[in-house]
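> pasting the sequence and the predicted coordinates here, then a few questions.
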Amino acid sequence: MKDVNDAVELLWSKLEVWGEQIVLMLPNIFVALILLIITVYVAKIIRDWLGKFMGKFSHSAAINNLILTILHIGMLMVGFFFVLSVLNLDRVVISLLAGVGIIGLALGFAFQDIAANFISGVIIAVQKPFGVGDMIETNDYFGNIERITLRTIDIRQVTGELVRVPNKMVFENPLTNFSINGSRRIDLEVGISYAEDLEHVQQVVIEALQDVKNRIKTRDIEVMYDSFGDSSINFKARFWVSYSRQVDFVSAKSDAIIRIKKAFDANDILIPFPIRTLDFGIKGGEKLSEELQSITASIKKGQRLNGEGQ
């Protein structure tokens, strides 16, 4: 019973000491509460003002929200540390700062891939190498950009699949933006017979491609011969088309093929089939042609002998 009384007295004495300390700290607590309210209010005002100011210079909502959130949290943390200092909790402030550093280091190692995608997303948002609606090819994916976030890029492939590519992969690997110039060049390979007049063919092709779908008429059509094939002389017909979607490119190329085929038919220009010469070997490595000549000579000799016998 005595031990219980002693414990109760010790607890009561502790409560009295704490109560006296709380009474002594009431002014500090009051000041700390006012400082905390002011911090929250001022941080909100500054965030709203910076949001309007940044909107005039940066059109990336993701970047703007990221910067504003970081600044807002930073201002709240500064105010919170001041509140702890007013309450004479300096040791708590030091412990919190050390804990934040250790936690940040641990999270950095645990989520380094997420952090890399996030940082890559920030850089992409600042540099703006592409935008929503652009047709791009990266990491073996080809399609239209539907959404850009600070972690991934959503690409709708031309075959309909939606691919979410991490920003780190896009940032570190080659990327082709087909929409950035609003135009694309079509290189169409064609072969004609060796018997054709090459200059005449050039003129026929140029005239045939004048009204191709989506063709940019301010840029010349080029017809350039580039090789002697096995059964044809090959050339490339090159022309530029307006480009915003992949269908613009595909339909223009298809239309060009149709027009060239019709023009060749109208002018009796031949697109030759591939020609292959087969040479069969006989026993001892003798060629078939030589064996046929020998057989033919034997037949003729037999015919002469028969004629003399008669």
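Received the coordinates, thanks.

> could you use CA atoms for every contact and neighbour count after this?
Fine.

> ranges for the helices of this protein?
Using DSSP state H, the helices of the chain run over residues 2-54, 61-86, 90-110, 112-127, 167-172, 198-208, 246-266, 288-309.

> out of the ones you listed, which comes closest to D154?
helix 167-172 (10.0 Å; Cα to Cα).

> give me the contact list for the closest one.
116-118, 120-121, 124, 138-139, 150-153 (Cα atoms under 8 Å, 6 or more residues apart in numbering).

> 10 Å - rerun?
With contacts defined as Cα atoms under 10 Å, 6 or more residues apart in numbering, helix 167-172 is touched by 113-124, 137-139, 148-154, 175.

> re the thing from before, of all the helices of the chain, which one is nearest G143?
helix 246-266 (8.4 Å).

> try this one next to it:
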Amino acid sequence: MINFSLPKFRRFSSLIAIGLIITTASVALTQEEEILIPPNNTPVEAIPGLYFADVLVRGRPIFQIGSLPEINATQRAEIINRRIASVLTQSDVVEQVTVKPDNPRQIATLQLNNRVLMTVTQQDAEDFGLEVEDLAQRWAKQLNQALNRPPLAIDVGQRLYETVRQLIQDTINNLPSLVGAIIVIGITWSAATSVRYLAFRWAQRTEGDSSTEILIGRLSYGGVWLLGSVIALGVMGLNFGALLGALGLTSVAIGFSLKDVLSNYISGIILLSARPFKINDQVIIGDFEGTIAQIQLRATTMKTYDGRLVYIPNQEVFQASIINNTASPRRRSSVKVGIDYGEDIDTVKKVIREAIDEIQEVEATPVPDILVCELAASTVNLEIRFWVDSRRSGFLATTSKVAQAVKEALEKADIDMPTDIYTLILREFPTQIQIKSEEG
């Protein structure tokens, strides 16, 4: 095979082989120029694309081709793939791919069913370190093997083999980055655990609130993992610009699909920060009342007074009115009692106060109050207000003890506590009752 450099070829062709080139390469030029020259003749610097792109047969990559000065690799591969697909679609019988060398031009064309599929150029030969004709023969052989449809079992086996081989090859190629990412993940796990422990201990010394300690520990742990994940992805060669763009495109869909989940987590962070209650507090949240057992970022766990566990989403907790019965160590309770209108109220108050003073569970300060709260139809109702332990068990037990002591003290002092008395006035006495009364 005769090798010519491009300047020599131009001088030689202009003086000797003009007619030969026109007659022998007219078909190849008309078809190949469509392949190689972009429609707008854009310079290679202005065309975005890859240096190499895949040539596909029935969706399977066969080999790669490079870019040319007039066209990038992606555009070139798209044109070749379209020609191959067109031949496979329009022809029932697919012939063998043949190589047509053009030694004066130092190129070779690959033809199928009398159609030019592609041109192998001197640039391709330099890219792959072969002669033009040798590279053309290799590509023709690979195309023929791909075009010959094997039996189904063999085709499936070949595809499976190629997939596994490509996976193994990719794994080997990416092994350094994978090992680096695994090392970063291990360091991140160790650092996150240590930071969470240190942050939790620091919160225990400074905050003194279990909810805040949990929040600080979890946020520290999550922050370290977030930083470590970013570094690990960077070691694996992730393009953060592309990642941010993808996140921007999908943020709306993610926001709608995970609205409730994100709302619960954000509400949990706010609750742990605001601290309207803490673990072991006795609270009323909506229709539920009980003791707070656990505060998580997604839900709050409450143990009701009858022993049941209620998991309340933090979004509902955040939006509900919360009554914290144990926010203060003391809580006011009250007992009502009714006395007869004929009793001396001051004497009654003295008897009640002496009975309350004997109960140790009642707080001495603030001093219990005994108030006349209602003048009912048959009784004078008194309300006894006193302060006790805010825990429910102590609150109920002390309130019961005070009610019992007041009743017993009033009975001992012979103070009447009448029931409701109803007076019936009969304006028109029935005749039957009058006759019986007269007969009696």
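Received the coordinates, thanks. What you see is a predicted model; the values in this text were computed from it and never measured.

> between the helices of the first structure, which one is nearest to G133 of the first structure?
helix 246-266 (11.6 Å).

> packing partners for that closest one?
strand 141-148, strand 183-192, helix 198-208, strand 233-242 (3 or more Cα pairs under 10 Å, 6 or more residues apart in numbering; DSSP states H and E).

> let's see 8 Å
With contacts taken as 3 or more Cα pairs under 8 Å, 6 or more residues apart in numbering; DSSP states H and E, helix 246-266 of the first structure sits against strand 183-192, helix 198-208, strand 233-242.

> mind putting those in JSON lines, distance to R164 of the first structure and mean neighbour count included?
Shown next, in JSON lines, are these (distance: least, Cα to Cα, whole Å; neighbours: other Cα atoms under 10 Å):
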{"stretch": "strand 183-192", "distance to R164 of the first structure": "26", "mean neighbour count": "17"}
{"stretch": "helix 198-208", "distance to R164 of the first structure": "42", "mean neighbour count": "15"}
{"stretch": "strand 233-242", "distance to R164 of the first structure": "28", "mean neighbour count": "20"}
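
> can you put the ones you listed in CSV and add distance to I67 of the first structure?
Formatted as CSV, those follow (distance: least, Cα to Cα, whole Å):
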stretch, distance to I67 of the first structure
strand 183-192, 36
helix 198-208, 55
strand 233-242, 38
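
> quick one: closest of those to D90 of the first structure.
When those are compared by Cα to Cα, strand 183-192 sits nearest D90 of the first structure, at 63.9 Å.

> give me the range in the second structure that the closest one lines up against.
Using TM-score structural alignment, strand 183-192 of the first structure corresponds to residues 330-339 of the second structure.

> tell me the residue in the first structure aligned with A355 of the second structure.
If you follow A355 of the second structure across to the first structure using TM-score structural alignment, you land on A208.

> got a list of what that match touches?
With contact set as Cα under 8 Å, 6+ apart, A208 of the first structure has these partners: 256, 259-260, 263.

> let's see that with 6 Å instead.
Counting by Cα atoms under 6 Å, 6 or more residues apart in numbering, A208 of the first structure touches 259-260.

> so for V283 of the second structure, what's the nearest residue that isn't a sequence neighbour?
Using Cα to Cα, 6 or more residues apart in numbering and skipping the chain neighbours, the partner closest in space to V283 of the second structure is N324 (4.3 Å).

> the one you found and I214 of the second structure, how far apart?
For N324 of the second structure, the distance to I214 of the second structure equals 20 Å [Cα to Cα, to the nearest Å].

> go on, V372 of the second structure?
Separation of V372 of the second structure from I214 of the second structure (Cα to Cα): 49 Å.

> which of these two has more residues huddled nearby?
Here V372 of the second structure and I214 are set side by side on neighbour count (other Cα atoms under 10 Å), and the busier one is I214, at 19 against 15.

> mind checking what that one lines up with in the first structure?
Matched by TM-score structural alignment, I214 of the second structure corresponds to A61 in the first structure.

> ok, that match to I67 of the first structure distance?
10 Å.

> just give me the match in the second structure for V241 of the first structure.
Per TM-score structural alignment, the equivalent position to V241 of the first structure in the second structure is V388.

> I'd say that match and V362 touch.
Yes. Contact between V388 of the second structure and V362 holds when scored by Cα atoms under 6 Å: they sit 5.2 Å apart.

> ok, A237 of the first structure - contacts?
Taking Cα under 6 Å, 6+ apart, one finds 187-188, 222-223 in contact with A237 of the first structure.

> could you redo the last one with a cut-off of 10 Å?
186-190, 202, 205-206, 209, 221-225, 256, 260.

> which neighbours do V388 and V362 of the second structure have in common?
Common neighbours of V388 of the second structure and V362 (Cα under 10 Å, 6+ apart) are 330, 332-333, 395, 398-399.

> counterpart of V100 of the first structure in the second structure?
Match for V100 of the first structure (TM-score structural alignment): L247.

> ok, that match - how many residues close by?
13.

> do the same with T171 of the second structure
Taking other Cα under 10 Å as the criterion, the count of residues near T171 of the second structure is 13.

> do the same with I435 of the second structure
For I435 of the second structure, the tally of surrounding residues (other Cα under 10 Å) stands at 10.

> aligned to A199 of the second structure, what sits in the first structure?
Match for A199 of the second structure (TM-score structural alignment): M54.

> next one: its match from N65 of the first structure, what distance?
Taking Cα to Cα, one finds M54 of the first structure at 10 Å from N65 of the first structure.

> out of the contacts of A237 of the first structure, which two are the most distant from each other?
Most distant of the contacts of A237 of the first structure, by Cα to Cα, are Y225 and A256, 17.4 Å apart.

> so for the first structure, the centremost residue is which one?
Nearest residue to the geometric centre of the first structure (Cα atoms, centre = their mean): T138, 4.2 Å.

> show the contacting residues for that one.
155, 165, 169-171, 173-177.

> ditto for I258 of the first structure
Going by Cα under 10 Å, 6+ apart, the list of residues near I258 of the first structure reads 208-209, 212.

> adding distance to P129 of the first structure, write the residues you listed out as JSON lines.
Shown next, in JSON lines, are these (distance: Cα to Cα, whole Å):
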{"residue": "A208", "distance to P129 of the first structure": "37"}
{"residue": "L209", "distance to P129 of the first structure": "33"}
{"residue": "V212", "distance to P129 of the first structure": "31"}
